[in-house]
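Enquirer: show me how the following folds:
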Amino acid sequence: MKRKRLYSMMSTAIILLLILIMAGCGTQADSGSSTGSQTASSSTDTGTATQEEAESTDAPQTKSFTDPTGTKEIPVQAQRIFSISATTQLLALGITPVGGLQYEIDQDYYLKNAASKVEIAGDYPPNMEAVTALMPDLIIASSFVEADVLEQLEKIAPTVVYPWEDNLYDQLRYIGDIVGKKAEAEEWITKHEAKVEERKAEMSSLVGADQTVAAVEIFKDSFQVAGTRNMGFVLHDLLGLKRMPWVQEEVDKSNGFVVYTEPQSLEKLPELTADYLIIKVNDTQPGSTEFYEKMKEFKLWQNLPAVKNGNVFIVPHDKWWSYTLFSTDALLDEAVELFKQHKK
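Expert: Got it, this is the predicted structure:
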């Protein structure tokens, strides 16, 4: 009887012990599962971070880019860009170059705010020591830069040439491709094209479709008529104002590329037959103002259609001379305002 009771007690104890062991295992399994899950998650996060770091480290630091001079290796994300006639394009893309040249920056009315942020490395050709001191990791230059200058620049940093002969939009697209900002370039262009359409519609109500307009630059001993660049680009290509027939012929013969016509003497004044004349005196050149005053005394000038009808506008050289994204954007407003004020 005692033995049976002992066996019974032992059996009960064993059962209780087994229950406790099983409960402990269950708790440990749950705990282990939770810890394992957290560890796995933690491991995954760490792995992701490590992978991102690895990808960042392993990502190509340079890319091949082919410009008009050949194929070269350039930084994927350049940090210090030196500009030769690419400053407004870079600024439009949200990039401030570390340096540029005096002729482009100091003389540009629309780059006054940027001038304090961009170091000047001389005029053209660049001061190579000054360029070197800026430690650029990329140089972007216009295609008008001579081969010997490009050769010197290449010794300082990879140098990419953009086609200056392209229109402003295509220049921006090209430079956007160089610096990895193609989307930003298209965004700027889209916004600007919308503004062009608005200003063009306004201008069409101010100037007749058959009326001609000539933008004329006065020098110290001659004058030239703007073609498809500078103020001519704004007035004719964007705002749709009609050129004088002989200027249009020059544009057509030159495949649409005429910066200005050849210099004309005073004897050529009768060829300025436009209904409207926009006159810009190049006051940076001594003698230009005097030449214009002399021009106005000529009967040939006084008999011009635009002069006789009071359709002559004088515009400031500093605002109207350059051919950049910023000047073009501003001149859309300036040109429309000129004609609006004239109609009042």
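
Enquirer: drop to CA atoms for contacts and neighbour counts, all remaining ones
Expert: Fine.

Enquirer: measure stretch 229-240 end to end?
Expert: Across its full length, stretch 229-240 reaches 14 Å between end residues, using CA to CA, to the nearest Å.

Enquirer: next, the structure of the following sequence, for comparison with the previous one:
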Amino acid sequence: MSTTTILLRGMLALAVLGTSLTPAMARTLDTAFGAVEVNDDPQRVVTLYEGALDASLAVGVTPVGAIATRGGQQVAGYLRDQVPDIQMVGLAGETNLEAVVALAPDLILASPRLPEEQYALLSQVAPTVVPPSAGFTPDAWQSESRLFGAALGREEQIDDALADIEARAAQLKASVSNSQLENAHTDAEGTAPDTHLVRWMPQGPLVMSTQLFSTGMLSAAGFTVDDSGLVSEGRPHSDPLSLEALPQIDGDWLFLATLNEDGLEALNTARETQAFRRLSVVSRDRVVPVDGQLWTSASGPLAAQAVLDDIESAVTGNTTP
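Expert: A predicted model of the protein is given here:
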């Protein structure tokens, strides 16, 4: 048995001892791994999922630890100012269990894709809440947020946040419809403008699924989101496209995301090619650059408002505060 394994088991034993000394549990939640009892007022929350961090901050709870956003070493940029001193306990899909134990959490909020063997370890440290997986569906984040809100004892606050998002998306839908009447090149009156969400990577552009959080927000705001039949069922995105295949992502609008500097450099290079410039969406100036960490990795109430900010800025030409 390695020294690291012995140390980790010792830390887990201490964590279990600490958990047994906490006040009586107050609520029971239905989770992916069955009923979980949680403290009435958790004080040291660790989030192992970007949607959990977002939901926590949306209801006024600041976690002590979190994982980094996909493609980065810190939390996503849209949240960074709210948690400047938060401790990193891993990367997307790579939790550092020792770092979690060291923070002595009294609640862990995890991803619906958390492996059962990791849950078995984490649940020895603190009550661990894992949402049931709904696969790729555009509204799964809402049920996840409600579960996280319940785990934090903030059900009313999360319901209010979700209601605000629904109302804002409905209002923005009217602006999108008006913009379509003014700018559409082919669509008839009353038809929603079509768009693709594409994440540009060094190996080429990936068409994102229509079943994701951000494409769901585009739909709620009045767009018809298309994947051109390139995304297999249950997959988050297509295989990389060649420049010659770019006409498959042409349309009324194109929301174009990059995760990091490598992706941005690849996109800037592609912008100089004739294949990119020939797209009608480019000639009509309807390409909208967006933050890939927000649009293709994040989820939650704060992410939803930030995505709606981007949509509103694109459609109205106004920059939100």
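
Enquirer: superposing both, give me the TM-score.
Expert: Superposed pair, TM-score by TM-score structural alignment, normalised by the length of the second structure: 0.75. Supporting alignment: 276 aligned residues with a CA RMSD of 2.8 Å.

Enquirer: I'd say D40 of the second structure and T28 touch.
Expert: No - counting by CA atoms under 8 Å, D40 of the second structure does not reach T28; the two are 10.0 Å apart.

Enquirer: what comes up buried for stretch 28-46 of the second structure?
Expert: Neighbour counts over stretch 28-46 of the second structure (16 or more other CA atoms under 10 Å) mark 29, 31-32, 36-40, 42, 44-46 as buried.

Enquirer: so where in the first structure does it end up aligned?
Expert: Mapping stretch 28-46 of the second structure onto the first structure (TM-score structural alignment) gives residues 64-82.

Enquirer: same deal with stretch 146-163 of the second structure?
Expert: Stretch 146-163 of the second structure maps onto residues 173-190 of the first structure, going by TM-score structural alignment.

Enquirer: which residues touch that stretch?
Expert: 65, 76-78, 89-90, 92-93, 160, 162, 169, 172 (CA atoms under 8 Å, 6 or more residues apart in numbering).

Enquirer: tell me which entries of those lie within strands.
Expert: 65, 160, 162 (DSSP state E).

Enquirer: how far away is the last one from A141 of the first structure?
Expert: Looking back up the chat, that one is Y162 of the first structure. Taken as CA to CA, the span from Y162 of the first structure to A141 of the first structure is 6 Å.

Enquirer: same question, A49 of the first structure
Expert: 39 Å.

Enquirer: for K319 of the first structure, same thing?
Expert: For K319 of the first structure, the distance to A141 of the first structure - CA to CA - is 23 Å.

Enquirer: who has more neighbours, those two?
Expert: A141 (23 against 17; other CA atoms under 10 Å).

Enquirer: the more buried one looks like it's in a strand, true?
Expert: Yes - the assignment for A141 of the first structure is a strand, going by DSSP: H, G, I helix; E, B strand; the rest coil.

Enquirer: looking for the alignment partner of it in the second structure.
Expert: So A141 of the first structure corresponds to A110, using TM-score structural alignment.

Enquirer: contacts only, for that match.
Expert: So A110 of the second structure contacts 47-49, 52, 128-131 (CA under 8 Å, 6+ apart).

Enquirer: residue boundaries of the strands in the first structure?
Expert: Using DSSP E, strands in the first structure cover 62-67, 70-75, 81-84, 99-100, 119-120, 138-142, 159-162, 213-218, 223-225, 276-281, 312-315.

Enquirer: in the second structure, what stretch matches the fifth one?
Expert: Residues 87-88 of the second structure are the counterpart of strand 119-120 of the first structure, counting by TM-score structural alignment.

Enquirer: give me the mean deviation of the matching stretch from the first structure.
Expert: With mean CA distance after the TM-score superposition for the first structure, stretch 87-88 of the second structure departs from the first structure by a mean of 2.4 Å once superposed.

Enquirer: now do that stretch: distance to the chain's middle.
Expert: 18 Å (CA atoms, centre = their mean, to the nearest Å).

Enquirer: same check, this time on stretch 55-69 of the first structure
Expert: 21 Å.

Enquirer: how about residues contacting it?
Expert: 71-77, 143, 160-163, 178.

Enquirer: hmm, back to that, mind putting the strands of the first structure in TSV, distance to E334 of the first structure included?
Expert: Putting the strands of the first structure into TSV (distance: least, CA to CA, whole Å) gives the following:
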stretch	distance to E334 of the first structure
strand 62-67	35
strand 70-75	39
strand 81-84	27
strand 99-100	27
strand 119-120	29
strand 138-142	27
strand 159-162	29
strand 213-218	13
strand 223-225	19
strand 276-281	12
strand 312-315	9
